[in-house]
Every structure is written in structure tokens, then in C-alpha cells.
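Visitor: Predicted model and sequence below, questions to follow.
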Amino acid sequence: MGHWWDRNIIEPGKLPLLLALAAFVLTFLITRVVTRLIRAGKGPFGNVTAGSVHIHHVVPGVVLTVIGGFGAVASGRHGFGPALSAVIFGIGTGLVLDEFALILHLDDVYWSEAGRKSVEMVVLTAALVGLLLAGFVPFGVNDLSEDELQNRAGAVVSIGVNFLFALIALSKGKARTAVFGVIIPVVALIGSLRLARPGSLWARRFYRRRPRARARAVLRAYHHDRRWAGPRRAFGDWLGGKPDPPHPLERD
């Protein structure tokens, strides 16, 4: 275990990244527990206010993210500074992304259906950082040989092709596939080859005069959403809490 730790974490300099990821995940989980207790009216917790202003935890999150980011830049690569800055940065990022939906909508949608975007963003971020920690490099650079890395033209072409696949997947309405495809190029390749989602930029541009392709895209999206909507919703409810039912006026 000690040999694996030294070889895979210490020597590559990934300890700050591991600490930041751990702080990020723990902060999100603790924050969700506290907010669910506040919502249920249990425990000693309560909303933080300044007069009539509700201070959302994204505010201290931004402050901690700034402190951690500048601390990491100023502390160099040695000593206790990078580890401390990584922990502060992870805590701040966890607080910020837990209210990502508030930033996106500029409204307090924490316990609404729109608030699910925060949970999705946290899960996506943790997964991507986990892939980086495991050794994956954006645009598949880690898959290149030493000769290919020394050949700048070959490396640039490889990165450009992988980036193009990710852009195609994004234009087909597959945002998650595109994001993960930046880290794992084969994911972007698969997303770029499969049918576009209805209403996506690709579908509007290339399926407009192809009724068969348009019908197949609608059918595939229907089956995909029907298969995964339930498990995705159940996971979101378990991790982030069940959203409040929409207000009757909002349904109209």
C-alpha cells in the first residue's frame, strides 16, 4: 500500500488534488445533511441572515475558493502550503457548486426541480477530478507515445481531432458525453457517431430534410430517457434531497 501511495500519489504530485477532491466531496455531503436538517426543522442549525438578507453558503464558498486558489499560486510546490490551499479550495468549491443552480438561475431554486442542476454539477465535477487523479489527461494526451509527444505536429493533430469529436458530441445535445470525452476521447468518439438528440443544433441542421433520421432520433431519445430518468431521479433524491412540488401557478 505504501509503495502504491508513493508511486501514484506522492511522486506525481497528486496529493493536493486528492485533498481538494476529498474536501470537495465531504463539504458537499455535510452541506446537504445540514440543509436537509434545516428544511426538516431539526437540529441546532438555521439559515444565516444579515438583517433581512439570507446569506447563502455560496458567499463564503466564493471567499474560500479565492483564498485557496491564490494560496496555491503563492505557496509553490513544496511544504505544507499546497496541501492547505488545496483543502481550502476544495471546501470553497463544494460550497459554490452546491448552489450552482442559484448562480445559473439567479434565483433561490435550491429545493426546486431546477435545483437538481447543482447535484448534477457536483457529481460531474467529482467524476472528472477523479479521472484526472487516476491519470487521465484532457484530449487523450496520456495515450500518446513518447515519440508522438516529441512530435509537436502529431500531438497537436491528436488533440485537435479529440477536441473536434467532443464538439460534435456537444452539438448533438450530448453535453455530459462531450465533457467526459475531453478526458476520455473514445467517449467523445462514440457520442459523435451516435444519433443526435431532438432539438439539438446538429438535429436542426442535418435532420431537417431527413424524416427517417429525425424519427429515429426521437425514438432513441424517448427510450433512453424512459430507461434512465427514473434511476437518475432516485439517485438525485437520495443524494441531494427530494425537490419541493411545483407551485400550482408554476404548472400553468
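Guide: Received, thanks.
Visitor: going forward, measure contacts between C-alpha atoms and count neighbours the same way
Guide: Noted.
Visitor: Could you say which helix or strand holds the residue lying farthest from the centre of the chain?
Guide: Taking C-alpha atoms, centre = their mean, the residue of the chain most remote from its mean C-alpha position is Arg209, at 35.3 Å. Assigned by DSSP states H and E, Arg209 belongs to neither a helix nor a strand.
Visitor: Can you give me the distance of it to Val58?
Guide: For Arg209, the distance to Val58 (C-alpha to C-alpha, to the nearest Å) stands at 46 Å.
Visitor: likewise Ile10?
Guide: According to C-alpha to C-alpha, Ile10 and Val58 sit 32 Å apart.
Visitor: how about the helices in the chain?
Guide: Ranges of helices in the chain, per DSSP state H, are 2-5, 15-40, 58-75, 81-97, 100-105, 116-134, 146-150, 152-171, 175-183, 185-193, 201-206, 211-240, 248-251.
Visitor: Is it possible to get CSV of those that adds distance to Ser52 and mean neighbour count?
Guide: Putting these into CSV (distance: least, C-alpha to C-alpha, whole Å; neighbours: other C-alpha atoms under 10 Å) gives the following:
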stretch, distance to Ser52, mean neighbour count
helix 2-5, 50, 9
helix 15-40, 18, 18
helix 58-75, 16, 18
helix 81-97, 22, 26
helix 100-105, 18, 18
helix 116-134, 25, 18
helix 146-150, 58, 12
helix 152-171, 42, 19
helix 175-183, 39, 22
helix 185-193, 48, 21
helix 201-206, 44, 15
helix 211-240, 27, 14
helix 248-251, 26, 7
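Visitor: take a look at this one as well, against the first:
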Amino acid sequence: MHIDMADVTGARLPLFLLFLSFVVTFLLTRLITRLIRAGRGPFKDNVRGGVHIHHAVPGIIATVGGAFVSVAVDGASPGAEISAVLIGIGTSLVLDEFALILHLEDVYWTREGQLSVQVVSLTIAALGLSVLGINPLQQDDDDTVSLGPVVLSVNLPITVVALLLCVAKGKYSTAAIGAFIAPVAWVGAIRLARPRSRWARKRYSPEKLASASERAKKFDARYGSWGLDVEDLVAGRPTGTDRAVTGPDQDTA
């Protein structure tokens, strides 16, 4: 793993701009939506012809536009930087309403809606690590040259399978961290799934499902409340303050 801070404002400038625009857009979006919810300031819901146009719509437009620009300029400046900003803004707007898209209903201010905050947080973490030059597929210069390709060819398929298992087991945070720290994904893949995950529902016997529920309950009792407090601080307290944490979006390795 190699981190070169000089590259952050050099070859990786578009990636840095994407990261910055993503974070700033998310913070501004949450600020504006919370002001709208509180009835403060000049902002209002974007309603046209009786239809509430969610900000995921302009987000999709910006993301697609940025992708087209990126392909058209083929990495040339300033097109690369412009496309990076467009993609950062667009993906931030889309992921801020990830839960709404997933449920196909307006769950923005519900507990289910805070899945969007978790997805955005994981994306920010992954982008931040990428900006710093942390590449899970990159081999260090001082690694053994003869063994490097062999280790990578064996390690990569195992890690990919482990990541897919973590996602199937409802361990999204573990999967995001495991993409950069492989042993985290391996441990998450081996351990019990979240009780409401697709993996648990399809594959676990009643006894094993009860064991998974008990383990999740203990984990949530210790860490779940803290996570919910942070999410409430960032996203705003949801409507219907049920503090139970039983969904697949709160995970343990």
C-alpha cells in the first residue's frame, strides 16, 4: 500500500474534485432538506404539476452528463475535472435518496431512510481512501516480485467471494471496509449473517436463525444506539422514533 500526497493535487486531481464535490453536495443537501422539514429559510419542496421531483432526478442527469463528458474528453483537462465534479454532485444526490429508490416509496425521514446515510458514509470512506492512494489491488514496491502475481491471483478471488458473501449476509459496512482490508471481509463472510438478510432467510434453520438474532441483538445493544445517534445528528431524527436496530443495514463482522 503506497500513499503519495503529492498525487492528490496532481494525477488524481479529478478524483479529489469528485470526492470534494460529493461531500459538499451531501452536506448542503442534508442542510437544505432539514431546513425544508423545519419550515425555515427560503427553500421549498420541488413540486411541478403536483409531482414531487426528488433530488435524485437531477442527480441522475448530472451523473449521466458527467459520464458522457468523461468519455468524450478521454482524460484531457479541463474536461476531466468538469466531469469529476458533475459525477460527484450527481452521485451524491442519488445516493442521498438510495433508500427511497430501494423501497420505491418516500422513506426519506423514516428509520429505513437512514440507510441512505450509511451508504453515503461508506462511499465517502472509500473515495477518501482512493484519494489518498490506497489501492487494494496495488502491490508495494518492496514486495517480492516473484510471489506478488501469485499471491494476488489467489487472494483476489477469495476476497471477491468474501465481499459478495458479506453483502448477501447483510453486512454492508463490513464489505466496504473489507474491500480495502481483506481479512475483515474474510471474517465477515465466515460469521453468522444478519437475521433479516436474504442469506439468513433462505439458508438458516430456525435454530440457527435464532442464534443469529441473539448475536445481532447483543451487538446492537452495545453499538447500535451509538450508530443511530450519529445518523440522527447527520440526517435528522426520523419520523416515528423507534430506536430498535434489527435491519440488515447494521452489521457485525
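Guide: Noted; the coordinates are in hand. On a predicted model such as this, the values are computed, not experimentally measured, just so you know.
Visitor: Quick check, central residue of the second structure?
Guide: Val119 (3.0 Å).
Visitor: My guess is it contacts Leu95. True?
Guide: Yes: using C-alpha atoms under 8 Å, Val119 of the second structure is in contact with Leu95, at 7.0 Å.
Visitor: Show me what Val34 of the first structure aligns to in the second structure.
Guide: The pairwise alignment with the second structure assigns Val34 of the first structure to Ile32, based on TM-score structural alignment.
Visitor: looking at it, its match is touching Pro42, isn't it?
Guide: No: with contact defined as C-alpha under 8 Å, Ile32 of the second structure does not count as touching Pro42 (9.5 Å).
Visitor: Give me the mean distance between stretch 155-169 of the first structure and the second structure.
Guide: Compared with the second structure after the fit, stretch 155-169 of the first structure shows a mean deviation of 2.2 Å (mean C-alpha distance after the TM-score superposition for the first structure).
Visitor: From the chain's centroid, how far away is that stretch?
Guide: Per C-alpha atoms, centre = their mean, to the nearest Å, the displacement of stretch 155-169 of the first structure from the mean C-alpha position of its chain is 20 Å.
Visitor: same deal with stretch 137-147 of the second structure?
Guide: With C-alpha atoms, centre = their mean, you get 29 Å for stretch 137-147 of the second structure.
Visitor: whereabouts in the second structure does stretch 95-107 of the first structure align?
Guide: Aligned by TM-score structural alignment, stretch 95-107 of the first structure falls on residues 93-105 of the second structure.
Visitor: Apologies, that question was intended for stretch 52-61 of the first structure.
Guide: Alignment of stretch 52-61 of the first structure against the second structure: residues 50-59, by TM-score structural alignment.
Visitor: which residue lines up with Arg77 of the first structure in the second structure?
Guide: Under the alignment (TM-score structural alignment), Arg77 of the first structure pairs with Gly75 of the second structure.
Visitor: same question but for Lys174 of the first structure, I mixed them up
Guide: Counting by TM-score structural alignment, Lys174 of the first structure lines up with Lys171 in the second structure.
Visitor: what about its match, distance to Val187 of the second structure?
Guide: 11 Å.
Visitor: Then Thr239 of the second structure?
Guide: Computed as C-alpha to C-alpha, the Thr239 of the second structure to Val187 of the second structure distance reads 35 Å.
Visitor: before we move on, what about Thr241 of the second structure?
Guide: Using C-alpha to C-alpha, Thr241 of the second structure is found at 33 Å from Val187 of the second structure.
Visitor: likewise Ser77 of the second structure?
Guide: Distance of Ser77 of the second structure to Val187 of the second structure, given as C-alpha to C-alpha: 42 Å.
Visitor: For the match of Val34 of the first structure, list the residues it contacts.
Guide: Counting by C-alpha atoms under 8 Å, 6 or more residues apart in numbering, Ile32 of the second structure touches Phe43.
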